[in-house]
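Asker: Predicted model and sequence follow; I will ask about them next.
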Amino acid sequence: MADAHEDNEHSPRILPDASASLAATAADTSAERPWPVRHLSPKIGEYVSRMSPVWVEGQVLNVKRWRHLVFLTLRDTDEQMSLKATLPAAEVDAMGAALEDGARVVIHAKPQWWMRGGDLQMVGDEVRSVGLGDLLARIEALKVALAAEGLFSADRKVSLPVIPRRIGLVVATQGDAEHDVVTNATDRWPAARFEIRRVTVQGPRAVADVVAALQELDAMDEVDVIVVARGGGSLEDLLPFSDEKLVRAAAEVVTPLVSAIGHEMDSPLLDVVADYRASTPTDAGKRVVPDAAAEADRLEGARALMVAALSTRVRRERERVADLRARPVIAQPIRMLEPHRDKLHHARANLRTVTLSAVARARGEFASAAASLRALSPQSTLDRGYAVVRDASGAVITSPADVAVDDELSVRVAAGSLTARVTDVAPAD
């Protein structure tokens, strides 16, 4: 009664007929007409009670037995979600295996709403253990489906870089995998540099953490290869590395990917989708970098081969030069010119003879042409006493009618010219 009295002092007084003014449905409620908790909780219970029983899978936590009931928490294996559940102790005992924290089970249960506490609980009537065979069958079915999509095709895989600028490494926050990869890589290649992401590698957070680390490292330009390493574990511990979300994220990574989960018996799907599967983190550390000592030996061997090849080539060329120098045409080059010199001498003699003959013939032709020209030239006529008379304009006078008395004329004779004046004009008889 004291508690009821205190509640009445600190709570609004409600008239007996106040329920008549409550909103009929949730959609009709408002700030002025709210539902009290005692009214809402039963309605949630009514809604939940209409749900059918369901088979649900999860990981068992916080197992407690009280009389004929077993109380536990059923946690999702991939997400941070959980539900409370109860099971008949007889059903749990009938499993034939101890129900302990971390076990994976499938229970048949119906949701039930506890109105006073505001809790949702799964009330189960049957429970089955999820064995290794079931898990392997699921992984195999997923493997077949993803293979049909081409995620495991050899055409998608790329070669690892010879000398990576930086190695992306995804490892557990604690464990030997990081040490194994880093130590073996730096032992082989002291210049190896790492970009390390330490994440959760098992449990419900593993998939999201590993996917985020992969995407972050893939976006870094200097990271030339990514290694996902874990030092083995049970099949249940390695289930995140066969998760569909993680496998698809790994397939989308552009940077060459190395899977070093270290589980030889049952290879997780990450091994299949990766560009290279390392048997252990140690193997991954040796695979992503070259062996500096071996590379030095190879370099020395290559240098020796180059020196030998160059020496052989120089020796061969020297022998060729010696052979060329020993040839007569090189030893006495003047002998090569003797046939051409004789030929040139004969050609020059022939040219002289032909030239002299041509000149003599031309001279004779020239003398004949000169004699003919002189015979036909007006000068020869003048030489015989004739003259050429021209008027003042330079026109040749051929008739007395062409001049008049007192006209001044130019007279050309053999030895020169003279000027005359007309004193008389007489036509020819």
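Answerer: That came in fine, so what should we check first? Residues are numbered from 1 along each chain as shown.
Asker: C-alpha only now, for contacts and for neighbours.
Answerer: Noted.
Asker: Where do the helices of the chain begin and end?
Answerer: Along the chain, the stretches classed as helices by DSSP state H are 2-10, 37-49, 89-93, 132-148, 177-188, 206-218, 244-252, 269-273, 281-287, 292-326, 328-331, 338-376, 378-383.
Asker: JSON lines for the ones you listed, including mean neighbour count and distance to Leu74?
Answerer: Formatted as JSON lines, those follow (neighbours: other CA atoms under 10 Å; distance: least, CA to CA, whole Å):
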{"stretch": "helix 2-10", "mean neighbour count": "9", "distance to Leu74": "36"}
{"stretch": "helix 37-49", "mean neighbour count": "14", "distance to Leu74": "18"}
{"stretch": "helix 89-93", "mean neighbour count": "15", "distance to Leu74": "14"}
{"stretch": "helix 132-148", "mean neighbour count": "14", "distance to Leu74": "18"}
{"stretch": "helix 177-188", "mean neighbour count": "21", "distance to Leu74": "30"}
{"stretch": "helix 206-218", "mean neighbour count": "20", "distance to Leu74": "18"}
{"stretch": "helix 244-252", "mean neighbour count": "18", "distance to Leu74": "21"}
{"stretch": "helix 269-273", "mean neighbour count": "25", "distance to Leu74": "26"}
{"stretch": "helix 281-287", "mean neighbour count": "24", "distance to Leu74": "33"}
{"stretch": "helix 292-326", "mean neighbour count": "12", "distance to Leu74": "52"}
{"stretch": "helix 328-331", "mean neighbour count": "12", "distance to Leu74": "100"}
{"stretch": "helix 338-376", "mean neighbour count": "12", "distance to Leu74": "111"}
{"stretch": "helix 378-383", "mean neighbour count": "15", "distance to Leu74": "146"}
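Asker: Any chance of those helices in TSV with distance to Trp55 as columns?
Answerer: Formatted as TSV, the helices of the chain follow (distance: least, CA to CA, whole Å):
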stretch	distance to Trp55
helix 2-10	42
helix 37-49	16
helix 89-93	15
helix 132-148	15
helix 177-188	38
helix 206-218	24
helix 244-252	21
helix 269-273	26
helix 281-287	39
helix 292-326	57
helix 328-331	102
helix 338-376	111
helix 378-383	146
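Asker: let's bring in a second one:
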Amino acid sequence: DYPLAEGNAVSLPAGTNRISVRAFGWETAEDTVNIRAGTENRWTYPGRPAAFNLTVSRTFPRALASDDLKGFRFSWQASAPGTAAVRIVNSSGTVVAEGSLNINSAEGALFWRPGETDISAEAASSRKISAPAGLPEGVYRFVMEGTGRDNTNAGGEALFRLDERFNRSPRPAAYALPGLMYSPGSAMLPAGIWQAGTLVSARLGTGPLEIFQSVPVSAGFRVSPAARWETGSRFGISARYPLENSSLFFSVYGAWRINSAASPFTANLALMFLYEGVSGSWQQVPDGRGDAELPGLQLTVPMEYSLGQWSLSAAPSLHLFFLGNDSSRRSTALPARLAASLSGGVYLESGRFLAGASFKARSPDFQNSFMNWTLFSGLEGRFDFPEENSYIALSLGMNALNTPLIFIPSLEFGVIR
């Protein structure tokens, strides 16, 4: 509704006009002025240029593995325009990456992937990703040294780590290798990184009337709130026929990294609680569960030994089940029953792909053989989408040993940030 005119001295029609000023690089001000015909109005911008100051406000995440595909984000804040030189310095003082920055806004961010020699204003997902060069573990410094237009010098720095104990890779939820998502594993997320996924699977029986035993659908979340800590949960519904036999389930876990330093061998200590109950009768445990996941507590020590792209994993566990006294109609009730299990697996992780095979064997309960031996085995694969934060995972599991044979294909889609 207002005529547009630009410049330090402009001619405008009489009446109400709006003035907008941009000063000192990014400050803005707006005002409304009333102009009478044949008069000259002088408007003075009330601001003053601030003294130049430059700080590093945040580093995210604070630790990553040296082959991470997304890298670090360094956020900065400035009080006035200028220029800055930036660099990454290792613990011995050697510069491993550098770059420059024109400061024309009050805040911004720079990005760096381990192994790159340039520090970029573009995130890794928006530029071509090359194969990372190996850098040693340890503490690194991000350094900014800036100069304002008034020739004032200012800067800041932040510390971060390259640490192979923390891996941004997603870990799928479905009947997977010991210690993958929701059955917490040795590949712990960096602090502040989270993962969410949706899983659809089917339990296929071998009897003519039990081909489709159930269709579980679930969603899960996994996050590292602090270094060497991780927590996660999964919840969902398992549809059955008739529908009144459908069940709801959820699990929650917390894990702590045992290793205080990185090494080819890693181990966690984890505690998980799992519950599942038939809709309308929440204490009743669904029939036909031949797998090793039953309602109760599970204390696990997921371990992994890395051989480059190949890894061997194992997870001894103690289970405390609450299944009542009636083996034909199990329910979430006392007495508590103690059992043990052992998981093992081997997998190959190369670039955006993961493929592996695993097993999990659970013993009878130690009191009176209320439960039988159960063996689960499976194959799985995962693909990370190019230059994205999402992944897709497929798995095929099989239950056997003292239970009717059950096949469990699964599909999962998720994101990791």
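Answerer: Arrived safely, thanks for sending. For clarity, every value in this text was computed on a predicted model and none was experimentally measured.
Asker: Fetch the TM-score of the aligned pair.
Answerer: Scored against TM-score structural alignment, normalised by the length of structure 2, the superposed chains reach a TM-score of 0.27; 189 aligned residues with a CA RMSD of 7.1 Å.
Asker: Can you tell me which of the helices of structure 1 is nearest to Val70 of structure 1?
Answerer: Nearest to Val70 of structure 1 among the helices of structure 1 is helix 89-93; the distance by CA to CA comes to 5.5 Å.
Asker: Now do the closest one: which elements does it pack against?
Answerer: Applying 3 or more CA pairs under 8 Å, 6 or more residues apart in numbering; DSSP states H and E, one finds that helix 89-93 of structure 1 contacts strand 69-75, strand 119-129.
Asker: Of those, which stretch is the most buried?
Answerer: strand 69-75 (a mean of 20; mean count of other CA atoms under 10 Å).
Asker: which helices and strands sit right next to that one?
Answerer: By 3+ CA pairs under 8 Å, 6+ apart, strand 69-75 of structure 1 packs against strand 54-66, strand 82-88, helix 89-93.
Asker: So which of those is nearest Leu310 of structure 1?
Answerer: strand 54-66 (70.5 Å).
Asker: Show me what counts as buried in that closest one.
Answerer: By neighbour count on 16 or more other CA atoms under 10 Å, the buried set for strand 54-66 of structure 1 is Val56, Glu57, Gly58, Gln59, Val60, Leu61, Val63.
Asker: Give me the angle between it and strand 69-75.
Answerer: 130 degrees (axes from the mean of the first three to the mean of the last three CA atoms, to 10 degrees).
Asker: which strands and helices sit next to strand 54-66 of structure 1?
Answerer: Against strand 54-66 of structure 1 (3+ CA pairs under 8 Å, 6+ apart) you get strand 69-75, strand 104-114.
Asker: who wins for proximity to Ser82 of structure 1 among the helices of structure 1?
Answerer: That would be, of the helices of structure 1 and by CA to CA, helix 206-218, which comes in at 16.2 Å.
Asker: Tell me the helices and strands packed up against that closest one.
Answerer: So helix 206-218 of structure 1, by 3+ CA pairs under 8 Å, 6+ apart, packs with strand 166-172, strand 194-199, strand 223-229, helix 244-252.
Asker: could those be laid out in TSV, adding distance to Asp342 of structure 1?
Answerer: What follows is these, written out as TSV (distance: least, CA to CA, whole Å):
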stretch	distance to Asp342 of structure 1
strand 166-172	79
strand 194-199	84
strand 223-229	77
helix 244-252	85
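Asker: For Trp113 of structure 1, which of these is the nearest?
Answerer: Closest among these, using CA to CA: helix 244-252, at 32.4 Å.
Asker: what's the angle from the closest one to helix 206-218?
Answerer: Using the same axes, to 10 degrees, helix 244-252 of structure 1 lies at 10 degrees relative to helix 206-218.
Asker: one step back: of the helices and strands packed on strand 69-75 of structure 1, which is nearest Val105 of structure 1?
Answerer: Taking these one by one with CA to CA, strand 54-66 is closest: 5.7 Å.
Asker: how much space between the residue nearest to Glu57 of structure 1 when sequence neighbours are not counted and Glu338 of structure 1?
Answerer: Spatial nearest neighbour of Glu57 of structure 1, chain neighbours left out: Val106 (4.3 Å); criterion: CA to CA, 6 or more residues apart in numbering. Applying CA to CA, to the nearest Å, the value for Val106 of structure 1 to Glu338 of structure 1 is 111 Å.
Asker: now do Val207 of structure 1
Answerer: Val207 of structure 1 is 94 Å from Glu338 of structure 1, by CA to CA.
Asker: how much space between Leu74 of structure 1 and Val106 of structure 1?
Answerer: 10 Å.
Asker: Need the overlap of contacts for the two.
Answerer: Common contacts of Leu74 of structure 1 and Val106 (CA atoms under 8 Å, 6 or more residues apart in numbering): Glu57, Gly58.
Asker: Among the helices of structure 1, which comes closest to Gly168 of structure 1?
Answerer: Closest among those, using CA to CA: helix 206-218, at 6.1 Å.
Asker: what would the helices and strands packed on strand 69-75 of structure 1 look like in JSON lines with distance to Asp297 of structure 1?
Answerer: What follows is those, written out as JSON lines (distance: least, CA to CA, whole Å):
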{"stretch": "strand 54-66", "distance to Asp297 of structure 1": "54"}
{"stretch": "strand 82-88", "distance to Asp297 of structure 1": "59"}
{"stretch": "helix 89-93", "distance to Asp297 of structure 1": "65"}
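Asker: right, so of the ones you listed, which gets closest to Ala369 of structure 1?
Answerer: Comparing those under CA to CA, the one sitting nearest is strand 54-66, at 134.1 Å.
Asker: Now do that closest one against strand 104-114: the angle between them, please.
Answerer: Using the same axes, to 10 degrees: strand 54-66 of structure 1 against strand 104-114 is 80 degrees.
Asker: quick one: strand 54-66 of structure 1 to strand 119-129, angle?
Answerer: Using the same axes, to 10 degrees: strand 54-66 of structure 1 against strand 119-129 is 100 degrees.
Asker: End to end on stretch 344-358 of structure 2, go ahead and measure it.
Answerer: 6 Å.
Asker: Could I get the buried residue list for that stretch?
Answerer: Gly344, Gly345, Val346, Tyr347, Leu348, Glu349, Leu354, Ala355, Gly356, Ala357, Ser358.
Asker: again with stretch 218-231 of structure 2
Answerer: Result for stretch 218-231 of structure 2 [16+ other CA under 10 Å]: buried residues Ser218, Ala219, Gly220, Phe221, Arg222, Val223, Ser224, Ala227, Arg228, Trp229, Glu230, Thr231.
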